[in-house]
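[1] show me how the following folds:
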Amino acid sequence: MNYNIPENLKGLTEAEVEASRKKYGYNRLEAVKKETWADMLIDILKEPMLILLICVSLIYVIIGDYGEALFMLVAIIGVTAISFYQDNRSKKALEELEKLNEPLSTVIRNSKIIKIPTFEIAVGDLCITEEGNLINADGTIVHSNDFSVNQSSLTGESFSVFKDSKSEDNKVYSGTITVSGLAVFEVEQIGKETKVGKIGQSILGIKEEISPLQLQIRNFVKGMAIIGLIIFMAVCIFSYIKTEDFVTSLLSGLTLAMSVLPEEIPVAFTTFMALGAWKLMREGIIIKRSSIVETLGSVTVICTDKTGTITENSMQLKHLYDYKSDTIYEQENFKTKELDELIDYAMWSSEPVPFDPMEITLHKIYEQTQDSDDRKNYQLFHEYPLEGKPPMMTHLFENEQKERIIAAKGAPEAILTVSELSEEEKNKIRNIVKEFGEQGYRVLGVAKSHFEGNNFPENQQDFSFEFLGLTAFYDPPKKEIKEVLQHIYNAGIKVKVITGDNADTTKAIALQAGIINNAPAVNGSDVTASSEDDLMKLSEKTTLFTRMFPEAKLEVVNALKAQGNVVAMLGDGVNDGPALKAAHIGVAMGNKGTEIAKSAAALVITNDDLEKLVVGIAAGRRIYANIKKAVQYIISIHIPIILTVSLPLFLGWVFPHIFTPVHVIFLELVMGPTCSIVYENEPIEKDEMQRPPRVLTDTFLNWRELMVSIIQGLVITAGILWIYQHSVHLGNDEPTTRAWVFSTLIFANILLSLVNRSFHYSIFESFKNRNYLLAGISVLVLVLLFVILYVKPVSGFFSVAPLTVKELGLTFLTAAVSVFWFEIYKLLKRLLERK
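    Predicted coordinates:
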């Protein structure tokens, strides 16, 4: 972008940057300590499951059973490796997100204007800040152009302050916001030495609030851990009373404690969230906090801007209405002499270096239609930024001969209000504006003024303006927007359009885009004038909110939240900041979004495409559903392990220690990857985006879902205990009985992981959703089972006997019956739903 920066501003050289960095460091509030692999390893070794394993292996060493101790060591390495792999994947995913979330700053170095990560700003750098930017260091202004700044983050005063290099206060401060114009400042303090750094260290100690889902999972794991401790004590005492063998009793207790502890759940949660955020990042959706993925799936209302989100943001100038000739001109007639003044002042009322699509178009039309280009001869020397309700803006230019151009443009109503026209003339123009609006055109009014001297009025509305005419832009809806909106409606999500445009244009575009609207549009002033109760009713039934300003946007978002909605708010400007911050999910636009909007938002869509938000919502729903499947699988498979370890002991059966720590840890090694790696990779179910959103306050697992998992676990337990008793009844010895029980549990585990892929669709329907990881791990587990059963040194170590094909078939059949009954339950459930 051309910033029109004076040539004498060269900036630092690379050598000067290095020297400055050695002396003052990086622009960070504190040194970021990167977690090393050693830190990760220590954290993993603190996990309860690892501590239990280490205890068991030490006991085996003490009693001289070195074979068991060696297996435990292998198990410790295996569990650590799985945890390390998961943690490392999560860490890498979060680091990638951090890199993308790092804001960029514009600096002059070696006489070139470049963008650098904000933490790389060095003392002595020349930083450029412009409208909508967050200032990221303290410094002194060396050049400015109609620059004003909001310092409320430091002073508490909300009004903006105009500053330049000659002002009494010519300083800028980190954390403040550029409201208008442009400034170049020389950096004097960075990081902890800035004003905000000195007063804001306490902010670094504030921990991010944990989400309701995290809290529920944490409480569930704590509850299971307490139950595990109680059962551990009970088994130790009961076993010691019966056998008076302290070591055997302690091993029995530790075996049961390992079977109760659901340490896979927190690992699964962290993995799902971090990898979910990382996968979305690859889709062009940058998420600031991985926990926001969970909230995405609960969105009930999307509040979206119109321009650039629903429309293409192409802004083609279709018509010009010239007031003097009282004529509407088509595109092909724009070179008509009667339009010279209107086109001239429409261009002058735009930014000299335009970035808004409408202003870019006005500059192009000026180039194509005017005989001489006066833009180099005139300098912008005073401006009034876009403000007011409805808004307008005014620019004052002057050439070397002190000839002036005072040009204004804005919402037609704003321009009509300040123009010297009779009410009859104003009504006539309002009708033209309405006709344009009903065709979906974006309409701006253009006016000119004359003013001698430099004692300019405080407000632009105090100038005396001459009305020149109207510009009618057409910004067509995006080609695929109807389909995108239909996906949103199918998912049970409402759409609200919140725009600064007028009601007629918004209605026309909404109709063309396929937005469902059965209520009249409401404008911003009506929103702020409504009582709290009225606003809640209004925000519920209204779809189109027009002529909106920051306070009105914020009130609508808060009213929707008060009704229990989960609100996603899309915004791109400085004025969207409060509403983006207030929404459950603030969504900023990556292309047209200001730095303020991006820093206020929880999520950034890199290509400004509403379809990406739908992708995010689908990912949120998939991840939440998969976490539930993983947890339900863990509950269901833990129950038979717990009861198979404890019941033979408590009931005094012939083989009380049917499972030892060796068997339980093998099962743990199977279950860990299944729930945290395999289920994370599970695709979305085909009707997930046709269901209404879940209520955010819902308990993670309600009693009905919990009971389903408990019953699944109890039925598998019944099958395993039947196999146990059947084997004993046939007169089999302990190794054979153990082989029967162990094989049944392994088969049940594999079949359960397949059945629980969906709690609605049949297992055959689920096979259509390919999950190669699930197939791979299932095959690997079967291979390991056959190695345990039929490779002599291994079977001896696991204390199992090889089974015949018939015996193995019986264990598989028992497992199938104890798991596949759930398929009949799902079928009946589907039939009842159809009725």
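[2] going by C-alpha atoms from here, please, whenever you check contacts or count neighbours.
    Fine.
[3] just the buried positions in stretch 470-490, please.
    470-478, 481-482, 484-485, 487-490 (16 or more other C-alpha atoms under 10 Å).
[4] for the nearest residue in space to residue 232 that is not next to it in sequence, helix, strand, or coil?
    Spatially, and ignoring its direct neighbours in sequence, residue 232 is nearest to residue 253 (4.5 Å; C-alpha to C-alpha, 6 or more residues apart in numbering). Judged by DSSP: H, G, I helix; E, B strand; the rest coil, the three-state class of residue 253 is helix.
[5] let's see this one next, to set against the first:
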Amino acid sequence: GDHIDLAAGDVVPADARLLSADGLEVDESSLTGESLPVAKGVDATPGAPVARRTCMVFEGTTVVAGRAEALVVDTGDHTEAGRAVALASRTPPPAGVQARLQELTRKALPVTLTGGALVTGLSLLRGSPLRRAVSGGVAVAVAAVPEGLPLVATVAQMAAARRLSRRGVLVRTPRTLEALGRVDTMCFDKTGTLTENRLRLVRVAAADGAVLAPDDERAVPVVRMAARACPQEETTEGRKVAHATDEAVLDAAPPDEDWTPDGELAFEASRGYAAAVGRDGEDGAYLVVKGAPETVLPACADLPEEAADAAHTLAGQGLRVLAVARRRYEGADPEAEVQAGLSGLELVGFVALADVPRDTSRELLVALRKSGILPVMLTGDHPETARAIALQLGWPEETQVVTGDDLVAMGRAERVRALHGAGVVARVAPEQKLHVVEALQQAGRVVAMAGDGANDAAAIRAADVGVGIEARGSAAARNAADIVLTGGDLSVLVDAFAEGRALWRSVADAVSILIGGNAGEVGFSVLGTLLAGSSPLSTRQLLLVNLLTDMFPAMAVAVTPSNDPSTAAHAETGPMGLDVLGTPLLRSIRRRGVTTCLGAVAAYLIGRFTPGTERRSTTMALCGVVGAQLVQTLSGRRHSTLVWVTALGSAAVLAALVQTPGVSHFFGCVPLGPAAWTGVALAITLSALAPRLERLTAVRHLYALATRLTQRLTDSARHTRHTLHTGIARPVA
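    The predicted structure follows:
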């Protein structure tokens, strides 16, 4: 109900209905995404979208020209800006790594419990005392639990977030990095994100229809004449440009010492042009006009046909075209001359303005496409303008353009189909940006959304990864974002996607170390019990294995940076999927488990068939287990200095523990001699070479047998769990 007065430079405090308007133009780019100022009037626009509601002014927008009186109709959360922020208050989608790791833990736990039960059962069958049999089974079950698994994803996420922070990317939620690795579609708000949100003079057309670059020699007279028709306001700080179009023309114009202004008429939307009267050195006095072609051209005499064609050509490229004309002035009253109507003008040419792309935008989009990510541009501009800018940014000629109104009129399935081949969405309102993101997600895409205005907040929140821009973004966009870019260069997004993909690979490899190594330990304990009547490795020894081969090496792998060749190669192949922690990981776990078990069994058998005690054999088996796992870890991360340091450090600690008499006895070991260490080295070498010799028939059969045994253990665990839950036994293959 309040009345507000608005003038150039004011920020509109609330949504309001215009009661009167005098040449009012408003910059609504922060709300609608349309880069050019919007001319306002009092005529009603019922049912029009926000971008074309010319009888209204909206909270947070800026008056760039004219004056107005308006009646406040909405404040706070009820304004268009407030509704855009409210749409952003949605819960972000759940991340995938933690859920997948929980699933793997549920699968691994029955296997470890089954392994412990088998050790106990086999020990009893071989005549071991009950206490010793149960103790061995419990030791295997407890030691085989992958205790480092809950930490792997967290440590990897924090390490990646720290690396990105050094590049100007602040990760508000570390789990966001998981989604970054899976992103396959990147939506951009155009205005202020891909473009500078600042008008620039990009083309000039001469009176004969020739279209020229602004720095062309024939374009200079046209630009200089357009600059003469740019009025400036008198302020306490000097003369100031009032309108964004005038500022763009003056920035491109060369110095003009010959022009002396005598009178000026500022641009008003209702008039459609700006004018100035002045003297051009010795050439005499002129009235110079710059304005909309539909206003200026009818007042020109002897208009060449090519001129109108040039104006249409420039407008078809999505540019804002202004006609420049002049006529001689012989009178004595400059103010009367500029206020008089237009007639008898001589066309000088046209200047074309546009919100130009940022210098880094094209390279960014090329890099995204190269990495397998589809860019989509969202803008409030006219479809032709949007298409022209998209082509400048590198979108292909066949790029389809759809409008926000068209999408709203479609059903869900039709909307998904329309967006399948569309690279540009024009005339899109804030809630329609949200529809675009949700439709892409419904089509099975993983979507990131980057924007800097309040109108982007809802879409940023709904996206799998929301990207805000600290340097020039609104508070609403930053608060809704999952990651915030502290600088204005969006090219760091390529690094962020690479880190996300490397995170998935590092987590998968670390999980393989944790679960695969433990699976090998369980397998060796079962086989060792068959051979010796009890588990060869004690509880302390199994826990020592986990400490030396699981925790530290796995964490070192988890924090491997994205520029490591082992992760960079996978990051370049395209977005990661949840299947990275699926079948390929299970295959890697089985391979690692079999290789670890082979190294331990080989070392144990060498110890049993060479002179020495049983404790010497179990000590050799302990070294074989640790050595086989460390060698596998190094082979997968041979370029990582941290992994080398961790692995060699673990090996050195093991050797020191084994060779120090008192400590060795505490862990149930004995110091080993040269022959025993040679046997351990031979066993580790055999286990390391085995995966490379799979083509040999005997080794292939051994791997197949071990794989079937692992599958049997898994089936048996499922059978036991099913019986315990239902009381009904079901057949096991």
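[6] could you measure from residue 404 of the first structure over to residue 448 of the first structure?
    11 Å (C-alpha to C-alpha, to the nearest Å).
[7] pull up the gap between the residue nearest to residue 232 of the first structure and residue 39 of the first structure, please.
    Taking C-alpha to C-alpha, one finds residue 253 of the first structure at 31 Å from residue 39 of the first structure.
[8] these two: which is more packed in?
    residue 253 (27 against 11; other C-alpha atoms under 10 Å).
[9] quick check: the more buried one vs residue 649 of the first structure, distance?
    Note on residue 253 of the first structure: its distance to residue 649 of the first structure, by C-alpha to C-alpha, is 11 Å.
[10] swap in residue 486 of the first structure?
    For residue 486 of the first structure, the distance to residue 649 of the first structure - C-alpha to C-alpha - is 59 Å.
[11] sorry, back to before: tell me how far the residue nearest to residue 232 of the first structure lies from residue 645 of the first structure.
    Using C-alpha to C-alpha, residue 253 of the first structure is found at 9 Å from residue 645 of the first structure.
[12] neighbours of the aligned residue in the first structure for residue 602 of the second structure, how many?
    Matched by TM-score structural alignment, residue 602 of the second structure corresponds to residue 722 in the first structure. Neighbours of residue 722 of the first structure under the rule other C-alpha under 10 Å: 14.
[13] how about the one 3 residues further on?
    Residue 725 of the first structure has 16 neighbours, counted by other C-alpha under 10 Å.
[14] can you check the one 3 residues further on too?
    Burial measure for residue 728 of the first structure: 17 neighbouring residues, criterion other C-alpha under 10 Å.
[15] right, and it touches residue 736 too?
    No: look at residue 728 of the first structure against residue 736 with C-alpha atoms under 8 Å: they stay out of range, at 9.3 Å.
[16] so how far is stretch 748-760 of the first structure off the chain centroid?
    30 Å (C-alpha atoms, centre = their mean, to the nearest Å).
[17] list of residues touching that stretch?
    629, 633, 637, 674, 679, 682, 685, 716, 762-763, 766, 778, 812, 815-816, 818-820, 822-823, 826, 829-830 (C-alpha atoms under 8 Å, 6 or more residues apart in numbering).
[18] mind checking which helix or strand the residue nearest to residue 256 of the second structure when sequence neighbours are not counted is in?
    Distance criterion C-alpha to C-alpha, 6+ apart; nearest residue to residue 256 of the second structure, sequence neighbours excluded, is residue 224 at 7.1 Å. Using DSSP states H and E, residue 224 of the second structure sits in helix 220-228.
[19] what helices and strands are in contact with the helix or strand following that helix?
    For helix 220-228 of the second structure, the succeeding helix or strand toward the C-terminus, using DSSP H and E, is strand 232-235. If contacts are counted by 3 or more C-alpha pairs under 8 Å, 6 or more residues apart in numbering; DSSP states H and E, strand 232-235 of the second structure sits against strand 238-241.
[20] other SSEs contacting the host helix or strand of residue 405 of the second structure?
    Counting by DSSP H and E, the element that carries residue 405 of the second structure is helix 404-409. Helices and strands touching helix 404-409 of the second structure, by 3+ C-alpha pairs under 8 Å, 6+ apart, are helix 430-442.
[21] what about the helix it packs on, how far off from the first structure?
    By mean C-alpha distance after the TM-score superposition for the first structure, the fitted helix 430-442 of the second structure averages 2.9 Å away from its aligned residues in the first structure.
[22] where do the strands sit along the stretch 251-400 of the first structure?
    Applying DSSP state E, counting those that start in this stretch to the stretch 251-400 of the first structure gives strands spanning 285-287, 301-304, 316-322, 327-330, 379-387, 392-398.
[23] most centrally placed residue in the first structure?
    The residue lying closest to the centre of the first structure (C-alpha atoms, centre = their mean) is residue 287, at 3.7 Å.
[24] distance of that one relative to residue 204 of the first structure?
    With C-alpha to C-alpha as the criterion, residue 287 of the first structure and residue 204 of the first structure are 20 Å apart.
[25] how about residue 225 of the first structure?
    Distance from residue 225 of the first structure to residue 204 of the first structure, by C-alpha to C-alpha: 32 Å.
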